[in-house]
Each structure stands twice: as C-alpha cells, then as structure tokens.
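**Student:** The amino acid sequence is not available; the structure is as follows:
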C-alpha cells in the first residue's frame, strides 16, 4: 500500500484501502495540518478549504477523508463548532430512546467511581473533537489520587516518549494530534500530576496486537500493581475485536471502556448540563447503543459559550478579548498565544472570521499574543500584561 495512504488510515478513521484513489486535496490538506506550526497563512488556507468543501465532483471516499482532515484543521485553529458540524457520524438517537427509563448523570463522577475499582481505564476520542481530550484530562486529575500513574496515548510517537516524559510538554515536533492546544494541555497536566506517558501505537497491519504488547511491556510487566489509563481513537476500546479485547485477554482484566463517539450525531435538547453525561437506569445499567462492545457511552450536551468559544475550553483560564484593530481591520485574522518555551505548542489558536462576532483567547502570565493577516504576515505582537 502507498505509504501516504497507510499513514492516512492510521491517523484518521479507517476506510476501504483497496479501492482508494486519493484526490490531490487529501494530501494537500494533510500537509496543511503538518505545516500549521510554521505556516501562518491560516486565513488563506481556510478559504481554500471552503472552496474544496463546495466541490460537487468528489468521490465518496475522498469526500470522507477531506471532511475529516478539514474538520481536524478547524479544531486546531479554534473553530470547534465548525469541526463538529462538518464531520458527524455515529448513531443518531431520539430523545425518547435516550431518556426513557434512564437518567442523566455527570460522566466524570460516574467514571471516577467505577475506575476506582478497576486497574485499566480506556477512553476514546474522535480526532477532530478536542473536548474529548478534556474528559481524559479531568479524569487524570481525579484518578491520580486513586493510584493511576500511567497514561498510554495512541497519539504519542515512540521517538517522543522519552523527551516528553523528561521535559513535561509537547512541541511542534510532536505527533499531529498533540499539536492541538487541548491535547497539549492534556500532556502538560499529566506530567504536572506525575503520570508516566507511554507510547504504544505502531503503524502496522497487526496494530492492535502490537499496541497491546507495548502497553503491557511498559506498564503491567514492570509494575504488577499498575493502574493505567489508555487514551485512544474511535473503536480501539472495542472489547470484542480491538485493542481492549487483547489487553483483557492477556492481562485477565476487564477494562473499563468509555466511548465518546457513538452519540456525536445526537442532540437531546432537555439536557442542560455544561459537562458530559452518561445515562443510567434505576437498575444501575448504563445506556449503550445496540451491538456495542464497550461499557459506557458518554453524551456531550450543547455547550455554553464564553465570548463565542466553548466553555469547557475557556473556563478556569484567564481570557483576553480580541480587538479588531490588532488585525488592521482585515479578516480573517489568525491569532496565536505562545510563551517563550522553544517549539512549545501554542496555548491557544483562533482564526477570527468576523469582527462583528466578539471573541477571546485564553492566556497565561508570561504569554505573548501574535496576530497574522490572511497571508501569514505578522501584524501585531502583544506581551503580557495585556490590554484590557
């Protein structure tokens, strides 16, 4: 198989490899993701992506890949809602199906209570939805005091494992998904808490088996009493066919498997929580889609916005309101928040599309804000403390 095609299949949701013929934009958009750290013409790239999305002659497979790639790019530049709208999948269930005989409970509380009694927790994500990383980050905080000390990451490359464990943060040279500010924050929080990060994924046809062996060799084989969290993509938590099933068989442990992707296409208007929920019956049974092979399905209600950005992302951080004069009144306008650590992932990225819609970025003491025009020319630098 073409090496680029194999990489696409590993990084993104699997499609039919035998029949694929790549549209030129598939590779071009992948390069946009890779080059985001060095190419600041994000506004120009966004407009090109919009043109690609309007094409009517894309074959089904190319369209699927292009939507995934562009959705991921959107998520990296702070356009989280656009990313979610662009690429949806999973089961769409009605409100009646979800709530009949079930009650919504806080997902963090429920998962934490169950994980206390387990030694292996597996949480999945859709790669274009950074809020899924927020859930794992919050679980890391709660479960550290319950004895969890290893975090195995599908997105962590073997070549980066030692370096990130030592320095405590991801860089622009880390894996593609780690360049997302939310994933970078997950890494930093894990290291601040004292977790050992574990790389395990290998781009091969025996991926699940080799991944399981790597996790075991780096955790349970070294520490029989280990408690491990695995953060992976999509179906790897499947307890019948995938990574979770192999770990269970080899370790004789029933992993606690948490899915965040099955309900992506579902909207239940009567759930008014700002945090993810799970549905549990009076008999303590958790709602699951039919024929699923995981323990709990997590549902994310519509999220509160803070200056038109998701509350889960902005809450508990200092915020700086953007000023259209910083962009010389020319839009789209790209904003990055960075510190002085060499090659560190920006703490925030945001493509400001419309000055009529107010927006903020999240900042820390010592950060600088860099502003770029559509073509990638830097038009402003602001250093903390920032202008009110």
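**Tutor:** Arrived safely, thanks for sending. Values in this document were obtained by computation on a predicted structure and should not be read as measured data.

**Student:** Please make it C-alpha for all contacts and neighbour counts, starting now.
**Tutor:** Noted.

**Student:** so where's the longest helix in the protein?
**Tutor:** When the chain is parsed with DSSP state H, its longest helix is helix 60-76.

**Student:** Tell me the helices and strands packed up against the following helix or strand past that one.
**Tutor:** Heading C-terminal from helix 60-76, the first helix or strand you meet, by DSSP states H and E, is helix 80-86. Judged by 3 or more Cα pairs under 8 Å, 6 or more residues apart in numbering; DSSP states H and E, helix 80-86 is in contact with helix 60-76.

**Student:** Tell me the buried residues in the helix it packs on?
**Tutor:** 61-63, 65-76 (16 or more other Cα atoms under 10 Å).

**Student:** What's the local residue count around residue 7?
**Tutor:** 12 (other Cα atoms under 10 Å).

**Student:** which SS class is the closest residue to it other than its chain neighbours?
**Tutor:** Closest residue to residue 7 apart from its sequence neighbours, by Cα to Cα, 6 or more residues apart in numbering: residue 203 at 7.4 Å. Three-state assignment for residue 203 (DSSP: H, G, I helix; E, B strand; the rest coil): coil.

**Student:** and the residue most central in space within the chain, what does it touch?
**Tutor:** Residue closest to the average C-alpha location in the chain (Cα atoms, centre = their mean): residue 130, at 3.4 Å. Shown in contact with residue 130 (Cα atoms under 8 Å, 6 or more residues apart in numbering): 75, 80, 180, 182, 183.

**Student:** try this one next to it:
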C-alpha cells in the first residue's frame, strides 16, 4: 500500500549507498507493516536506528512524520507532537505568546457536535478533515456518526480506506488502511459499521502529482453520487483536501468536487486550532480560546450567528488542551460509549498492553486500546464486550494474557 503524507511534492531521490532517502524510508515502512503485523513497537525501534543527520530536508520531514504517526498509534502523544513539530523547528522563534481578547469578546463559543449536526440537516455532502497524527479527531467523528446516520447520510468515504470488502466482512484488520492501525481510527470504523454506513474507498492510486491525486479523489466521489443521486455523503479526508479554494496551483479535492458536481459541500476543518509541542506553533485564536474559555469538548466560534472559519472551509473547530503529564488524554474518559477498565499493574511496569476483541483471530488485529504501563494506576477505555489483554515486553513477546469482560 502506498502511503501519502503531507509533503507538498515528493521527488524520489536516487539511491545513494549509506544515505537515507525518501524511497528507503517508504521501503522500510512497507517491510515493517508486512512482516510485523500487530507489532506496534518495532516501527519506532527500527526508525530510531536511522541516522537522521544523513538525511536531506525532505527526507527528514518524512522521517518525522513517520515517527509522529507511530508514536500516536501507541499512545505516546507527547512524543508524537514532538516529532511532528521537528519538521518546523528551524522556524521556531522566541516570540511572545499573543492573545486576541477582541476575538474572544466578539464571539460566542458553542458545542461543535451539536452545531454541526444541526447545520448538516439540509446538506447533501459534508467533508471533514483530520490531522493524521491526532487521534482525537477520530474520536470526535466517531461521536458524530450516529447523528449523521439519523440525518440520512448513507455513505462514509474514508481517504485511508484501502479495502471496500469491509462492507461484507465487517471486520477491521490492519490490511484495510494505514492510519487505521491507530486503535481510535479502527474504533471509528467499527462504529461506522455499527451505524450501518456503507464505507467507500475513494483514494487515488499510482500518481505522484498532488493536483492529479485530488482531482481523481473528486472523480471517485462524483461517480458514487452518479450511481446513487439521492444519497447523502460524509467524507473523511486528510488536511487541506477539504479546501474549497487555494492560493496555489494545487487545487484540492473539495474544489474539484464542487466544480464537477455543482454540489457545494459543507467543509469542516479540525486541523489548525490544536495543541502543539511548541506553543509558538499554536494559532493566536487557539491560545485565546484556551485562555479565556472554559470548555472540555470541541467548540466553534459564532459572531451574530455567523460561523468564524479559516480560509477555504465553512467551519473551523477549536480543541481544548487534552494532554497532561503522566496521564492518558482526557478525551478517552469523556467518550460516553466506553468504560474505564482498571489494570492490575503490580510487577508489570514497562510492559505494553493491548486489548483485542475476543472474537477476532490473531494475525492482523487492531486493538481497541493499548498503552505502556507507566504508573501503578492505569486504565484501558473499552466498549462493553469481551476482550483478550496481551501483555508484551520490548521484544513484542507475550508474557501474560488475560480475558476480561466490560459490562454496560
């Protein structure tokens, strides 16, 4: 499977002995995925061995994206943020943190979930994006799915989806996508199946042109609506693909889609107003909202009933600060569909725990939750059901297993 990251343009460099290139990074990643299913530790271990100093700027950027993604998969969210920001640390300035009190005073801040579902009532196509290293974007979309289904949305098109047979198998495995290796992404897909969405694969393949990729994505979505003209469609994409315009020659998927279909999608961005490892990279609006507004769920800003938004989208979300040292993120405990399962951590500090659905066969499973045991009081967050807990050492060897049930 070819993995697309957010590099504006990737030129596959010539192989040079001893030099780490973009091509070598992709090859290493592909080997890890194919040879080590269910092993979430080895990717980080192998990437840690690479000599970063031997990489050119574009290769370093991809390296940091891989590291950020894999750390997000295993719940090392602070490390994930660190590696993501390493791409831009050369531009870091010791500027004074700025707060825009006028922005705060001129806007009301309302629950994003309620507002979006109300706004989407009369929409035919809704597009929402994610940052590929931010799992709580998937948590938020999971919480929207029931509401969208009740509004009559039938299809959920997922950029990462590689195997549309999931609509028949109803089983989420590590072969259906790349970012869906993240437990929270997998849980979002499972929730979509529970809500009886038809999942749609729409990614463009075999192109190294960003503009061509976006145009082919739009073509695939337009074809879907040609075959089912009355359908309502929810699209889950990465980053700027939901932009309805651009300042460059790189036209995005949503803009192509709008021109092809004459349908103006409701576009929603989750990716700008989020916490970063370096506060200097956070937007002034994010800093302001988190300083002056008390909130624990995503919000949007309204001025005279008009939505404030970033360029090229209709709605922009503001997220609270979720991460605190030595604690799992608050959004895990706020999910109404999951229960906190306390772990017996005695004598098991440092082990990696994965909670798999008991009904799934070993080999290509994606856990419902996973963590490293770091303290004497740890919790897994799981939906009601039966699970197998696997406790693994740093070599990914199972040293203990336990069957547990989570009651409603």
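**Tutor:** All right, it came through fine. It should be emphasised that the depicted structure is a prediction, and the values quoted were computed from it without experimental measurement.

**Student:** thinking again about what came up before, roughly how far does whichever residue in the second structure pairs up with the residue nearest to the centre of the first structure sit from residue 74 of the second structure?
**Tutor:** Aligned counterpart of residue 130 of the first structure in the second structure: residue 135 (TM-score structural alignment). Distance, residue 135 of the second structure to residue 74 of the second structure, using Cα to Cα, to the nearest Å: 11 Å.

**Student:** Need the overlap of contacts for those two.
**Tutor:** residue 182.

**Student:** re the thing from before, can you name the residues of the second structure that the longest helix of the first structure overlays?
**Tutor:** So helix 60-76 of the first structure sits over residues 57-73 in the second structure, by TM-score structural alignment.

**Student:** where exactly do the strands run in the stretch 151-300 of the first structure?
**Tutor:** Taking DSSP state E, counting those that start in this stretch as the criterion, the stretch 151-300 of the first structure contains strands spanning 196-199, 228-233, 256-259, 277-281, 296-297.

**Student:** can you put those strands in JSON lines and add mean neighbour count?
**Tutor:** Output for the strands of the stretch 151-300 of the first structure, formatted as JSON lines (neighbours: other Cα atoms under 10 Å):
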{"stretch": "strand 196-199", "mean neighbour count": "23"}
{"stretch": "strand 228-233", "mean neighbour count": "24"}
{"stretch": "strand 256-259", "mean neighbour count": "23"}
{"stretch": "strand 277-281", "mean neighbour count": "20"}
{"stretch": "strand 296-297", "mean neighbour count": "22"}
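
**Student:** of all the ones you listed, which lies closest to residue 119 of the first structure?
**Tutor:** strand 228-233 (6.2 Å; Cα to Cα).

**Student:** what stretch of the second structure does that closest one fall on?
**Tutor:** Going by TM-score structural alignment: strand 228-233 of the first structure matches residues 233-238.

**Student:** who touches the matching stretch?
**Tutor:** Counting by Cα under 8 Å, 6+ apart, 124-132, 153-160 sit against stretch 233-238 of the second structure.

**Student:** Go through those residues and flag which are in strands.
**Tutor:** 125, 126, 127, 128, 129, 130, 153, 154, 155, 156, 157, 158 (DSSP state E).

**Student:** for the third one, what are its contacts?
**Tutor:** Residue 127 of the second structure sits next to 234, 235, 236, 237, 242, 254, 265, 266, 267, 268 when contact means Cα under 8 Å, 6+ apart.

**Student:** my guess is the last one meets residue 242, correct?
**Tutor:** Yes: at 7.5 Å, residue 268 of the second structure and residue 242 qualify as touching, with contact defined as Cα atoms under 8 Å.

**Student:** Overlap in contacts, those two.
**Tutor:** In contact with both residue 268 of the second structure and residue 242: 127, 128, 129, 313, using Cα under 8 Å, 6+ apart.

**Student:** ranking these by neighbours, who comes first?
**Tutor:** In those, the most neighbours by other Cα under 10 Å go to residue 128, 26 neighbours.
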